[in-house]
Structure formats: C-alpha cells, structure tokens
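In: give me a 3D structure for the following:
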Amino acid sequence: MKSVLRPLLVIFAVLSAVTGLAYPAAMTLLGKTVFAAQANGSLLEHNDKVVGSALIGQPFDAPQYFWGRPSATSPMPYNAQGSGGSNLGPLNPALMQAIKGRIEALKAAGTDVSQPVPVDLVTASASGLDPSISPAAAAYQVARVAQARGMTEATVETLVQQATRGRQFGVLGEPVVNVLQLNLALDAAMQR
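Out: Next comes the predicted model:
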C-alpha cells in the first residue's frame, strides 16, 4: 500500500504546487508587467484620482453629460457583482415601460426625441455594465450636451469623434464611444 500511496501523494503535491501556486504567480507577474493597466482594471484617473474603469459603465443623468446604456444590474446600476441582463423579452410589457421611461428621461433632459432614438440609449446590454455607446447614440446627444454646457455643437462633435474607437483590427466589432472617457474630455475642455 505504501508503494502506491507515496507516489500518488508526491504527484499530488507537485501538481498542486505547479498548478495552484507557480503557474498563477507567473501569470499574475506577467500580467502586471506586460499588461499593467489591464491587469489593474483599466482604471481611469482625473486630477490624480481614480474616477472609474474603462471597462465598466457609470450612471450619468445630468444634461451636461453624455449618457451611456442603461444598466440592468440591481440593486444599483452598473454593479459589477450583479452583472447580467434583465432577461426581458421584446414583447414583455415591463421592457416596453422601461423604454418609454428612458425616452421620457431623454425628453426631460432636453434631447430632441422627434428623431428615432438609438436603441442603445434605451436598452441595457447583456452584461448591464457596458461602458460604451454607438457613435449614433453619441451624435443623438450632441445638441443637448452642447446646449447644457454652452459649447458649440461642432466642438462637442469633435470631442465625440476623438473619443470614438474603431473596429478592433479594422474588422472586429463596431465603432464605439466610451462614455466616461468622453465625459472626462468634456470636463477638460470646459476647464481650458
């Protein structure tokens, strides 16, 4: 029995050390040195203070800011611990009520809702944490933000274009605008 048990325990100890300690430690070290920003959460700083992450949306509801996709997380919006969609189907009356409420909030903030509202301004993403909106959703909000800030629409449009990230490798995904980065750029432009 000892002749069988001893090699099994040695193999177990070696594999546990390699896969449970050495490999995770090596990957953590590699991530922290080669991809430091990503390994630390892609944090964004403003005035030497962390204001959020480029990977997780934040709630903005003031008229002078661009608004992101609604969050479906609960009990609070953009809660990474509660990541997940609402699972409401397109015919669900609760989804229709939520969309109508979001359109009314856009209208109350001074957005011209006579034009078709981009879908990503009134529906949550699958994770409920999406930090980005489509360029169309950003363009839809330009007039409201420009008016609320006393800026020209051309200036705000330029900031939107600068904040727009194209397709990955030129072919994957769709162009997006990170809402937090755009709002930080707006604040910086107002300080100049």
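
In: contacts, neighbours, all on C-alpha from now
Out: Will do.

In: skipping its backbone neighbours, what lies nearest the residue nearest the centre of the chain in space?
Out: Against the mean C-alpha coordinate of the chain, by C-alpha atoms, centre = their mean, the closest residue is Pro131 at 1.7 Å. Counting by C-alpha to C-alpha, 6 or more residues apart in numbering, Pro131 lies nearest to Gly57, which is 3.6 Å off, once chain neighbours are set aside.

In: test my guess that the one you found contacts Gly68.
Out: Yes - in this structure, Gly57 is within contact of Gly68 by C-alpha atoms under 8 Å, at 7.1 Å.

In: overlap in contacts of these two?
Out: Counting by C-alpha atoms under 8 Å, 6 or more residues apart in numbering, the common neighbours of Gly57 and Gly68 are Asp130, Pro131, Ser132, Val179.

In: I'd like the structure of this one too, to check against the first:
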Amino acid sequence: MKNIFPMIKLTIVTLVLFAGIYPLAVFGIAQFAPNHGKGETIVLNDKTIGYRRIGQEFNQSNYFWGRPSAVNYNAAGSAGSNKAPSNPEYLALIQKRIDTFLIAHPYLKKSEIPSDMVTASGSGLDPDISFQGAKIQIKRIAAVRKIDESKIQKLVSEHIEKSVFGPEKVNVLELNLALNKLQ
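Out: All right, here's what the predicted structure looks like:
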C-alpha cells in the first residue's frame, strides 16, 4: 500500500507530461516551421501534388526513377525491409531490381548502377537519388522524350543539392516537374 500511491502519482504526472504538455510543446514549436509543421508541400496549379521530403513512385520510362521503397511509398508505414544483406530473399529482390534496371538501361553494365537505384532507404520514403543515379538515366529519358541529352544534363545539374555531410543528391519529384516544364 505504501508504494501504490507514489506509483499512481508518478503515472498521472507522466501521463500529463508526455500525453499533454510534450505534444502541445512540439505542436507549438511546429507552428514556426515552414507550412506550420505540415511538411514542405509541392503545389502545381493550386493542387498539392507531393511533399518535398517524401518519395513517390515513378516507373514510367519518360521520368527519372527514385529509390525503391520497402513500404510501397506509404508514409503511414515508414520502414526498411529489415532483412540482412545476406538474406536470400533480399538478394533475390535486389537482383530482380538490377535486372529491371538493366532492361530499361541496356547501355549500362551492372557495375555502373549506383546502389541507391536498387536498394531501399531505411525509411522506404527517400525522395532523393544520388547525382550518379540521375545521370545514368539521362540517356533513357532523352530517347523517350526525344530531347537532346545535354538539355536534360543541364536540368539535372541545376537540381543538384550539395551537402556538407553527404554526397550530392537530386530530389526526384522536383526534377521530374522541371522535366515536364522543359517540354
């Protein structure tokens, strides 16, 4: 009995703190962020078509492809595959992705495919690809859209995001929107 009342008090205090005060504090701070904490939306013709930091599936040959997703680009279920690199199912999936990529890009060798084009990110929602991942797709897109490769190369170069902590990357949704404007 002596320990029950302090445990009940502690439970009530933590409930108030973590289920009330903390969420309200985070919500209040988010109001000072761009778009009031609702994410960086991309709007086209007064219609929200996506979010800058959430990947989308592009599998048409006239668009740049993003990273594969372990969660089918479902932001409600962000996760990786959790399979070890030595897992036979995982290796078969990667090989299938490589084969698919090589069919669409017959001018490439397997060794020229950047890993981000065949492996999902930890969240399964990565909106960016490496500069190399974008660069190797230029030839395919130029052929399908009947646009000079140098124009698409310039477009990719204009969309490179440099980072102090990581490699150069390109946001796939923004690049594909710019590609549509190019034509």
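
In: if we can go back for a sec, ok, which pair from the shared contacts of Gly57 and Gly68 of the first structure is furthest apart?
Out: Using C-alpha to C-alpha, the two most remote members of those are Asp130 and Val179, lying 9.5 Å apart.

In: what sits in contact with each of the two?
Out: With C-alpha under 8 Å, 6+ apart as the test, Asp130 of the first structure and Val179 both reach Gly57, Gly68.

In: out of those two, which sits in the more crowded spot?
Out: Remark: of Asp130 of the first structure and Val179, Val179 carries more neighbours, 28 against 22, as counted by other C-alpha atoms under 10 Å.

In: contacting residues for the equivalent of that one over in the second structure?
Out: Here Val179 of the first structure is matched to Val172 in the second structure, going by TM-score structural alignment. Contacts for Val172 of the second structure (C-alpha under 8 Å, 6+ apart) come out as Gly55, Phe64, Trp65, Gly66, Pro127, Asp128, Ile129.

In: 6 Å - rerun?
Out: Val172 of the second structure makes contact with Gly66, Asp128, according to C-alpha atoms under 6 Å, 6 or more residues apart in numbering.

In: now do Val160 of the first structure against Pro59 of the first structure, distance only.
Out: Going from Val160 of the first structure to Pro59 of the first structure by C-alpha to C-alpha, to the nearest Å gives 18 Å.

In: higher neighbour count, these two?
Out: Val160 (24 against 18).

In: what's the neighbour count on Gln60 of the second structure?
Out: Neighbour tally, Gln60 of the second structure, other C-alpha under 10 Å: 9.

In: need the counterpart of it in the first structure.
Out: For Gln60 of the second structure, the residue aligned by TM-score structural alignment is Ala62.

In: skipping adjacent residues, who's closest to its match in space?
Out: Using C-alpha to C-alpha, 6+ apart, the closest residue to Ala62 of the first structure is Ala109 (7.6 Å).

In: show me what that neighbour aligns to in the second structure.
Out: Ala109 of the first structure maps onto Ala104 in the second structure, with residues paired by TM-score structural alignment.

In: please apply the same query to Asn92 of the first structure.
Out: In the second structure, Asn92 of the first structure lands on Asn87 (TM-score structural alignment).

In: what does Thr158 of the first structure give?
Out: Under the alignment (TM-score structural alignment), Thr158 of the first structure pairs with Lys154 in the second structure.

In: cool, Ala138 of the first structure as well?
Out: Under the alignment (TM-score structural alignment), Ala138 of the first structure pairs with Ala134 of the second structure.

In: the helix or strand in which that match is found vs the first structure, mean deviation?
Out: Using DSSP states H and E, Ala134 of the second structure sits within helix 131-135. By mean C-alpha distance after the TM-score superposition for the first structure, the fitted helix 131-135 of the second structure averages 0.5 Å away from its aligned residues in the first structure.

In: ok so, going back, wait, the residue nearest to Ala62 of the first structure sits on Gln64?
Out: No - taking contacts as C-alpha atoms under 6 Å, Ala109 of the first structure lies outside contact range of Gln64: 9.1 Å.
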